[in-house]
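[1] Okay, here's the prediction I keep looking at, along with the sequence it came from:
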Amino acid sequence: MRVLVVEDDAVIADHITACLGTLGYRPERVASGEDALAAIERQRFSGMVLDRLLPGMSGIEVLARLRAERRLPPVVMLSALGTVKDRIEGLAAGADDYLAKPFDMDELVARLNAVTRRAAPTPPSDTGLAVGRLKLDPSSHSVLFLDRTIELNRKQFSLLAHLMRCADRLVTRGMLLESVWGYAFTPTTNIVESNMSRLRARLEELGCDPIDTLRGSGYVLRSERCR
């Protein structure tokens, strides 16, 4: 997933882009509002991390311009201005979420995933869900890869369906707990890890190993391994 990072503080920008890069994102960094507009003119981004207090054109002005031109990607706005009034202004200008500095990188990633997930079109069902040659059949709870087919149990099927919908994007443990088990909290058990281990073993029976574990962050299903 390509993400535009708009931040004039070099230390913060380096930290964000480095962390996003290790998590499988493709971050592009710019340091001004004008450069952000130019980047979006030439490239489509799945999300944007936007500092509010930029030299020259402010983050609020960037949002207004992109919204007027209907080119506004999902945005998490960052700012040292963290009052309720400041947050409301940022959200009203077009930001999908607002995070006050200093911030925790794990929280930024979670919020970025949330806003991009909400912006993505939701398929009406799992019918026809496929990534490369990896295909799901909801009628039989089976998965097909090349010329082989195996059946999955309900949880394994739901896990794989979620990962396939978010192919090449980070899926956190919390996201899986909420979508597959319906938990709005994080239990102390290793329920995700144990089910993911069984799912991997089943996929290996097909000769397919598309899931990466990003320790402390979550999972990514790599589309290039499904060809």
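    Received, thanks. Keep in mind it's a predicted model, so treat the numbers as computed, not measured. Numbers count the residues shown, from 1 in each chain.
[2] contacts, neighbours, all on C-alpha from now
    OK.
[3] What helices and strands are in contact with the helix or strand encompassing residue 77?
    Following DSSP states H and E, one finds residue 77 within strand 75-79. Other elements packing on strand 75-79 under the criterion 3 or more C-alpha pairs under 8 Å, 6 or more residues apart in numbering; DSSP states H and E are strand 47-51, strand 97-100, helix 105-119.
[4] distance of the most centrally placed residue in the chain from residue 151?
    With distances taken as C-alpha atoms, centre = their mean, the residue of the chain nearest its centroid is residue 113 (3.3 Å). For residue 113, the distance to residue 151 equals 30 Å [C-alpha to C-alpha, to the nearest Å].
[5] just the strands in this protein please.
    Using DSSP state E, the strands of the chain run over 2-6, 26-30, 47-51, 75-79, 97-100, 130-131, 134-137, 142-145, 148-151, 171-172, 211-214, 218-221.
[6] could you dump the ones you listed to CSV with mean neighbour count and distance to residue 164?
    Formatted as CSV, the strands of the chain follow (neighbours: other C-alpha atoms under 10 Å; distance: least, C-alpha to C-alpha, whole Å):
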stretch, mean neighbour count, distance to residue 164
strand 2-6, 23, 18
strand 26-30, 19, 19
strand 47-51, 26, 19
strand 75-79, 25, 23
strand 97-100, 20, 25
strand 130-131, 20, 6
strand 134-137, 21, 9
strand 142-145, 19, 12
strand 148-151, 14, 16
strand 171-172, 20, 10
strand 211-214, 17, 10
strand 218-221, 22, 7
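[7] what about versus this one:
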Amino acid sequence: MSRTPNTSQSAALDADSPDAFCSTRQAATRLGVSVGTVQQMVEQGVLSGWKTAGGHRRISLRSLETLLRSRVGATSSSDAHTLSVLIVEDDPFEQAFYRETLAEMKLPLKLEIVGNGFDGLLVVGRQRPDVLISDLMLPGMDGFLMIRALRADPDLSYLDIVVVSGLSNEEIAERGGLPEDVTVFSKPIPFRELHGYLLAKRIQLGRRSAR
């Protein structure tokens, strides 16, 4: 959204007004997600937002209320979009942690978990998931090689890739880095951020299928 409203207006304006806005932190509190997740939602077009001349991000209250209403409707809808998620993680404890915690989120997910990059490539080729969540330090083919192989295939450009790793940014860079469109989170597994990310992706796909 490119317009730049008068930032002196109150964030408490009626949400039905096209000029009403709130801060990213206020939006994050309303949605129960992190500030970073709200920023991702703006970048993906799930929320409407803009930056002030001073660099502060503002979120349209109208788009926020629309998103909140769609979350309620999507939760109760029997035909809501089921998000296909593949997790590549070799640690059995973390595999179980993913299964249990994602189940508690009560999002309609089709979840598969594999333990290495080779199996990850096979599942992506066979099932075409919507989102791939991967560790980097994996046996056999590690996450770096798997992700580079996936990004080298133009037919898989649709795939959203999220890395959850114990490596620092410097360590990732020393190993050749990752494609710019890969989202990177640090361990321990940031389930709050992942919840917001998956929610935004599901809403985005639901809008596409409704067109």
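    Received it, and whenever you're ready, just let me know what you need. None of the values given here were measured: they were computed from a predicted structure.
[8] Fetch the TM-score of the aligned pair.
    The TM-score (TM-score structural alignment, normalised by the length of structure 2) is 0.50; 125 aligned residues with a C-alpha RMSD of 3.1 Å.
[9] Go through the helices and strands packed on strand 75-79 of structure 1 and name the closest to residue 22 of structure 1.
    Closest approach to residue 22 of structure 1 among those (C-alpha to C-alpha): helix 105-119, 11.7 Å.
[10] where does that closest one sit relative to the chain's centre, distance-wise?
    Here helix 105-119 of structure 1 shows a centroid-to-chain-centroid distance of 6 Å under the convention C-alpha atoms, centre = their mean, to the nearest Å.
[11] Can you spell out which helices and strands pack onto it?
    helix 10-22, strand 47-51, strand 75-79, strand 97-100.
[12] let's see 10 Å
    If you count contacts as 3 or more C-alpha pairs under 10 Å, 6 or more residues apart in numbering; DSSP states H and E, helix 105-119 of structure 1 packs onto helix 10-22, strand 47-51, strand 75-79, strand 97-100, strand 171-172, helix 173-176.
[13] And the helices in structure 2?
    24-31, 35-43, 61-76, 92-104, 117-127, 143-151, 169-174, 191-210 (DSSP state H).
[14] circling back to that earlier point, how about the helices and strands packed on strand 75-79 of structure 1 in JSON lines, adding distance to residue 196 of structure 1?
    Formatted as JSON lines, these follow (distance: least, C-alpha to C-alpha, whole Å):
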{"stretch": "strand 47-51", "distance to residue 196 of structure 1": "27"}
{"stretch": "strand 97-100", "distance to residue 196 of structure 1": "30"}
{"stretch": "helix 105-119", "distance to residue 196 of structure 1": "20"}
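[15] could I get the helices and strands packed on helix 105-119 of structure 1 as CSV with distance to residue 40 of structure 1?
    Formatted as CSV, these follow (distance: least, C-alpha to C-alpha, whole Å):
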stretch, distance to residue 40 of structure 1
helix 10-22, 17
strand 47-51, 10
strand 75-79, 13
strand 97-100, 19
strand 171-172, 25
helix 173-176, 28
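[16] Nearest to residue 31 of structure 1, out of the ones you listed?
    The nearest among these, by C-alpha to C-alpha, is helix 10-22 at 8.2 Å.
[17] Show me what that closest one is in contact with.
    With contact meaning C-alpha atoms under 10 Å, 6 or more residues apart in numbering, helix 10-22 of structure 1 is reached by 1-7, 23, 25-31, 49, 51, 102, 105-106, 108-109, 170, 214.
[18] What residues sit buried inside it?
    13, 16-17, 19-20 (16 or more other C-alpha atoms under 10 Å).
[19] repeat for stretch 118-132 of structure 2
    118-121, 123-124, 128-132.
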